[in-house]
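# Fold the following.
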Amino acid sequence: MTGRFPGFPEARPLMRFCQLTAVIAWLSLATIGYAQSPADHSETSLIAQEQIGRFLKTYCVECHGIETQESDLRLDQLQPDFAQPGTASTWIEVMDKMNLGEMPPEGSTLPSPEEVASVTGWIATELRQAERKKLGAQGHVILRRMNRAEYAHTVRDLLSLDFLPGESPESLLPPDGTAEGFDKVSVALMLDPSLLDKYFEVAQRIADSAIVDGAPPFPTEKMRLEMEDIAENRAIRYLCASPGIECQEKAIVLMQGSTRSFGVMKYPGLRQEIPIEGMYRIRVRAWGEPGEDGQPVVMRVRQNHPNADQQLLLETEVTATPQIYEIVVPRDPKCGEYNVSIVNEAGFQISSRVGNDLRNLQQKAGEEKNFEQVMRLQARQQMENLTWSKPNPAVADRSKLRKLIVDWLECEGPLFEQWPPKSHETLLFGGAHKPENEEYLREIFTRFLPKAFRRPVTAAEVDRIVTLCNSELAAGATFNDAVRTGLVAVLCSPKFLYLLEPSDATEKRPLNDWELASRLSYFLWSSMPDDELFALAEAGKLRDPAVLSQQVTRMLADEKIEGFTQGFGAQWLKTGEFRNFMPDSRLYRDYNDKLGEAMVGEALAFFGEVLRQNESALTFIDSDWTMLNERLAKFYAIEGVQGDHFRRVTLPADSPRGGLLAMAGVALRGSDGNRTKPVNRGVYLREVLFNDPPNPPPPNAGEVEPNIQGERLTVRERLIQHQQIASCAACHRSIDCYGFALENFNVIGQWRNQQDGEDFRGRNSPPIDASGTLPNGKSFADFAQFKSLLLEQDERFARGLAEKMLVYALGRPLEPTDRGLLNQLTQQMQQQNYTLSSLIHGIVLSDTFQTK
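This is a model prediction of the structure:
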């Protein structure tokens, strides 16, 4: 195939073809109504203007007026026109100087803190409105390209193509720009030559995976390692000499450490176990014997892999009777070997490390003044006759230890769902019986292009791709390579990359059925329409309100609604920011990467459950249930949850959990790895639950200073000191109260009644004070009362959620003309138990959603 491999000289003609196609199409689209329209400036309230004018005249013009312009700044002629960059910059300077307390200067007539807060708040509001107008398009939904998640999902559904970890276009393409909190807003999704180069490279990889030549390069094989072979194998017989491993006649007993597959399990005819990247079935026959503590035996299966998130394959409790444990996982030659190990309790290992582990535990217990635990650990050391350097296996009683008995390990693969893969059959539908000629090429792309472009296509559009394929055949390429070339051209075309809704009119127009099908599917599925939506569009029935409502209900029940959870849900809840800081491992030993993944998973699974079960969205404020897997349930001290999958769990009556704010991931996000950050948490709450971000802070404004030597002030105490600064008070008093309410959750989301982190340890640490007063004047004593007060602001929450989802659905910032629709959506949610589905139906059935 000419142009298949990036970097080869022959690759450039196809790439130039794709680039020129994109540029020419963009220029033509821009001339027929796709370019962003300038937005009108909203009228500033005359009352506000008069108030600001009086303020400037009273406090500012003396130093910045007609006679004196200190720092070359003149304010007597400053206009409230925030659309002008120069004027907006002056207003920003005024706001920053006032926030910093530098203006008016000492010795001048000073305004009250309330007056300063009123003026700076007005400036911040006007700046936000001006920015939205700049990004807006007079209510029009303007041209945008698919973001990388939508691109990956569309390729998946278009070609029936599954991707291995790290091979999805979503992993290969660079991050998308965001606006208004989402990566679906058109003005943030630009397409430059460097990005088009990346699309070309990704399209080539997709084409190579989608279309295959001949039989599989490596057939499926099964490789097994019987444990009795370990003692005879030079590569791994050393395992039998380990004090924590016992080799028996038909099995291996693990009290610590792990087995290995390397050097024994090899693919036939090769030196390695994994011949090619793909899916593999790993099977282990094993059982367990509980130790003296009666705790279950946990088995872990891991693989060597350069990416940490792909190393752990399985972690599960084993039964007392032999069972076969099976997993199907992606693997590649980079993985090398894999192993099976027993998960020991912390500090309980028969190795040279055990003495050090016990010493560390004793030291920690001593620091916490837990002398009972110190004596218990010392007695255990003496009982097991362990020294600080190494154990005495002849004396240590291993009968008290948990044991994992492994009979055999097995690896089968690479696995193929079918061959040729479904993606191959989707394109080359005729199989081997079709003649490889121009007529067949035309049939292929006549079938393929309408789905790829998500609308009917013209004969000229098909001709263009067929001509390109014919040029490949004329250059000596195989038929499959020629089809690959056509596929690459389609995947790089702006007609594929962009969600097209052409219009040469200056007025709004209704979407046609094909456009509505795409807008609907990319809203709810982050992917292309399916066959049923295409059929309704072709029949001209999709615009019927009853039909459209039925389709929304059907789509909400489809498994592809996961695209909405990963798209809207993840970005609304900001789950991508949960793990921005790694907790200090010395202070928070319970945290690890897998627990961090579970914290993110809880929030997404919770969103999915609220959506699927038609729960009230108010459960994001408070609920008597949450979504847990085994790892997170143990962290929350909730019993009876097993396995890695998330499931709905009713919370104990005395549990502090329930709702978004009680999730460990939210607490982790609102921390810096060492201490909690109430300001950060307060900002998060206002942004997520109410879509009410606070005004921007002045330049270089710190959140809270660390303790100086000799001080032991809590974060709360330092923030309250910070509030005494007049220029900081107004903003912090409307933010900090929300963060203080969450102070019972430490850096990693554990419930605490006493201060921890930083320099606070032990029973003498100060108690947590989670009380406060909300900006509306209502006070709370603790976290439970706080959530009750938030529930009283249900209308504010519903409106904020409606604003967020409408931005996501339309791909543009909201404008004053959207106010009526927002009122309607908020009222509809209140009447229908605040469900997400009622909000989604309301948006889809609105004229705004159905209009270009």
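# CA atoms for contacts and neighbours, from now on please.
Noted.
# wait, what's in contact with G658?
G658 sits next to T619, I621, D622, S623, D624, W625, T626, L651 when contact means C-alpha atoms under 8 Å, 6 or more residues apart in numbering.
# gap between it and S616?
G658 sits 14 Å away from S616, going by C-alpha to C-alpha, to the nearest Å.
# May I ask you to confirm that I327 belongs to a strand?
Yes. The assignment for I327 (DSSP: H, G, I helix; E, B strand; the rest coil) places it in a strand.
# In terms of secondary structure, what does the helix or strand hosting M375 contact?
Assigned by DSSP states H and E, M375 belongs to helix 371-384. On a contact count with 3 or more C-alpha pairs under 8 Å, 6 or more residues apart in numbering; DSSP states H and E, helix 371-384 meets helix 354-367.
# Any idea how far apart the tips of stretch 530-547 sit?
End-to-end span of stretch 530-547 (C-alpha to C-alpha): 15 Å.
# contacting residues around it?
Residues contacting stretch 530-547 (C-alpha under 8 Å, 6+ apart): N512, D513, W514, L516, A517, L548, Q551, L845.
# try stretch 820-829
Contacting residues not belonging to stretch 820-829 are listed as E795, A798, R799, A802, E803, T835, L836, S838, L839, G842, I843, S846 [C-alpha under 8 Å, 6+ apart].
# Here is a second sequence; please produce its structure as well for comparison:
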Amino acid sequence: MRKLLIAIALCPPATLCSAADEAFHRDVEPFLKKHCYQCHDARQAAAGFRIDELGADFSVAKTPEMWREVIDRINIGDMPPEDEARPDPKESFAVVEWVGRELRRTEREAKMAGGRIQLRRLNRREYINTVRDLLLIDENFASTTLMEAVPPDGKAEGFDRVSAALFVDATQMDAYLEAASLISDEVIVSGSEPEAQKIVSESEDSTRKTKGVVKESLLGESFKIPAGVQKYEFKDNGVLHIQSHYGYDKGPKYWGKIFQSVKLNDLVTSDGYYRIRMKAGASVGSRGAPIKLKYSYADSTPVASEKIVELPHDLDDPDWVETVMFLRAGQPGQKRGLGISWNGIEKVIGGNGTWYKKIKNPSRVVTREIAAAKKSGDKQALKEAYAERDRLLDLAGKFNEPFFSYANEWAGREDEVPKLFVDVIEVSGPVHQSWPPASHQLLLGEETSADRTLAEARAAIEKLLPRAFRRPVQPGEVDRVLAIVQAGINQHGMNFPQAMRLGLQKVLCSPQFLYIAEPVPRSASVSDGVRELNDYELASRLSYFLWSTMPDEELFHLAEQGRLSDPKVLRSQVTRMLDDPKSQQFVESFAGQWLQVELFGSVQPGMYLYPDYDQSLEEASKTEALAFFAEILASNLAITNFLDSDFLVINERLAEHYGIKGVKGKEFRRVAIKPEHHRGGIFGMTGLMTLLADGTRTLPVRRAAWIVENLFNDPPPPPPPNAGEVQPNTKGENLTVRERLALHRDEPTCASCHAKLDPYGLALENYDAIGAWRTKANGENFRNPKKAPELDVSGQLPSGRKYSSLEEFKVALLAEKKKFAKAFSEKLLTYALSRPVGYVDYKTVDDLVAALEQNDYRIRPLIQAIVASEPFQTK
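The predicted structure follows:
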């Protein structure tokens, strides 16, 4: 088997080796001889450019660049020159398509390292997860503070874990050093727990009094009107809130602000946990729902966070309610306050309608009449206007009804209104959930003394290194870290905790930690080119594939016993790992990048064209794609569900957007759908449809290109440099995007490419620019639904299968599910191997597709087949 792999690595099978040459001699060379050689051969070499020397071998220096220049010239139509016979568009497209395919293949093979998995560093997600699990770092610290400190990753083949993109330069190394310093300060503490600082805020300024009257100005005169019932009342020891007096946060529920902001700039000077205490009580009233408090920290800043707590104390017996929040310091000078809201009722108290209807509004009319009469010089009109003014002023002076009163539905039911009483608010911190923190206890136990021995340091390092390096370590490796600790104490005057922090930084910046290292043993013959992974290496490769983190204790234990490589044990471990909550990291990393969820929300629809698009819909759309993938993984469903399914995984906000009834709450759950919902699979997911639009109109070509590249792993050939986009709809034209696209591709060269591409995008035209279902054009200048043109979503796939509706389009795609299965297998294998998949993997890909076919296309057998494959288990 090894000899076969070596042979494949040196030269692909004959069918693969000859395919490019055959296509070149069949489709490309005749075209070049007919249209190019006469000006670009040895005799003329116009512009110093010889095409007759170009062949099918793209590994020759500068050949890819020269071919790219050729197809650019063909695409834009300036070669051959206009005075020459024009090439047949289909022949031109065949050349462009062949060159594009070979360019992609050459780039991919350049990154493959002969089909072997290269040494690679941990990407950002893996680094943070590994530090968290290695040292029991707090999740909030890891996902916020540490996330910003660790440098971002490059991408190759659509993923951030491919070796070719995970380089390390001086700037990144500086960032890793800074991150290691932050981690060591968080992990290793000394002395007793620092005393928390505290800010105490009265619920409101106790010197203020509830106003008894409202001052109103009318036609230049002031009047005092009885204030009536207030939104809040000042008591001797606090404030009784009946209705918000700072406005409401809109959303699925109303949250009325009772505190604009408790200023925390002087308190929150470092990231950490802060204790928030409020002495309060509440009455739920006739509504019955429990009263809740929402703490909103640093709104509209990069460090914003919020938390909701339930208030258990009665209105007549207020007491302390306490919670802890992770708050971040942010940038110097950045304003940071704590806003406090409650889930009261928005419109309990309102202004007196009589005042506005009989006095305030008529006075505005009189003001305009006086101005108009003065301007026109109409003395009689001016006299009448002044008389009306005097009448209104007299009426206003006698107005004794209260300015504020309960809304009609609450009049006489004041005792049934939910109420909140607030006395004092305290914010203190930073505080620790335990002292010493769990990370310190893991490494050094409960002792926090600054005076400890090198023997204790050695014991801590011996315990840490095997897990940090993810393999057994040699005594010399322990000694090197211990030497750093000892030098810190003896040469630099550090105490024990300071020196141990230095030693930990050494570990976290070492290649053995930063890289997934799979060295060739000295005993192995390098000439073999291939070797099996040992059990520790297999444990790491498996864990970073399915969990994006280091192996857990069970994997380490099996590796120590040499049992992990046993096929039965390995299969059971894959099942265990997929059932573990940590597999959500696989969902977020693989599915998030494959479906480009990280880009959802980057296109903002026009608020006037698409008023239904809001923040809650955007956030829900990001979760939907991941939750859908997670359901397929958890339930071991067929991957064909990505093309079409009889269910969605949605919450109330998405159900409302999709026109599906009976779904309540923010929680995502599996929901069965009917044909009339026009949903299923990833097509129609609002996050994806919005991403593949421009905020104003749909873009069928962008949608099509996304489908052929991400679902079928077959990117379209490079477009002409001046290809442009479909033009916007202008008033008077009333043309659908499809009709404008037809005008766009009038150029014969463009038409050949669009004929293969556009059907995938035009089939989705029933989904508008935010994924809402439609049968007529909308958005842009289609303001009148009655006059908007009907949509035509019919087409024909390159295979010849025709469709006239979205449902028929999905049927056509499912008829070609083996093509999708091959593409999905290639994507997942690329992710698993951390390298591009190329010609050396043709047999592996065939085996993976066979595994899918034999198991009704279910996803878990595919993952098992990848883990069992020779490329995954060898170096």
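# TM-score them against each other, please.
Between these two chains, after superposing, the TM-score reads 0.82 (TM-score structural alignment, normalised by the length of structure 1); 769 aligned residues with a C-alpha RMSD of 3.9 Å.
# Report the inter-axis angle for the helix holding M375 of structure 1 versus helix 354-367.
Put simply, helix 371-384 of structure 1 runs at 160 degrees to helix 354-367, going by axes from the mean of the first three to the mean of the last three C-alpha atoms, to 10 degrees.
# what range in structure 2 matches helix 371-384 of structure 1?
Alignment note (TM-score structural alignment): helix 371-384 of structure 1 is unmatched in structure 2.
# Report all helices and strands that the helix or strand that that helix is followed by contacts.
With elements assigned by DSSP H and E, the helix or strand that comes after helix 371-384 of structure 1 is strand 403-415. Applying 3+ C-alpha pairs under 8 Å, 6+ apart, one finds that strand 403-415 of structure 1 contacts strand 221-226, strand 252-254, strand 278-289, strand 338-342.
# got the contact list for the residue nearest to K664 of structure 2 when sequence neighbours are not counted?
Nearest residue to K664 of structure 2, sequence neighbours excluded (C-alpha to C-alpha, 6 or more residues apart in numbering): E652, at 4.8 Å. Counting by C-alpha under 8 Å, 6+ apart, E652 of structure 2 touches V663, K664, G665, K666, E667.
# next one: K111 of structure 2
Taking C-alpha under 8 Å, 6+ apart as the test, what K111 of structure 2 contacts is A164, R835, P836.
# Could you do G682 of structure 1 as well?
I735, D736, C737, Y738, G739, F740.
# can I assume the second one is in contact with K677?
Think D736 of structure 1. No. The pair D736 of structure 1 / K677 is not scored as a contact, 9.5 Å apart, by C-alpha atoms under 8 Å.
# Any chance of the helices and strands packed on strand 403-415 of structure 1 in CSV with distance to E443 of structure 1 and mean neighbour count as columns?
Putting those into CSV (distance: least, C-alpha to C-alpha, whole Å; neighbours: other C-alpha atoms under 10 Å) gives the following:
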stretch, distance to E443 of structure 1, mean neighbour count
strand 221-226, 37, 16
strand 252-254, 60, 26
strand 278-289, 31, 21
strand 338-342, 47, 22
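# Please produce a markdown table containing those, extended by distance to D197 of structure 1.
Conversion of these to a markdown table gives the following (distance: least, C-alpha to C-alpha, whole Å):
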| stretch | distance to D197 of structure 1 |
| --- | --- |
| strand 221-226 | 38 |
| strand 252-254 | 51 |
| strand 278-289 | 27 |
| strand 338-342 | 37 |
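# so which of these comes closest to H424 of structure 1?
strand 278-289 (16.8 Å; C-alpha to C-alpha).
# Distance from whichever helix or strand comes after the closest one to the middle of the chain?
Following strand 278-289 of structure 1 in sequence order, the next helix or strand is strand 298-303 (DSSP H and E). Strand 298-303 of structure 1 has its C-alpha centroid displaced from the chain centroid by 26 Å (C-alpha atoms, centre = their mean, to the nearest Å).
# mean shift between strand 298-303 of structure 1 and structure 2?
Following the fit onto structure 2, the mean deviation recorded for strand 298-303 of structure 1 is 6.1 Å by mean C-alpha distance after the TM-score superposition for structure 1.
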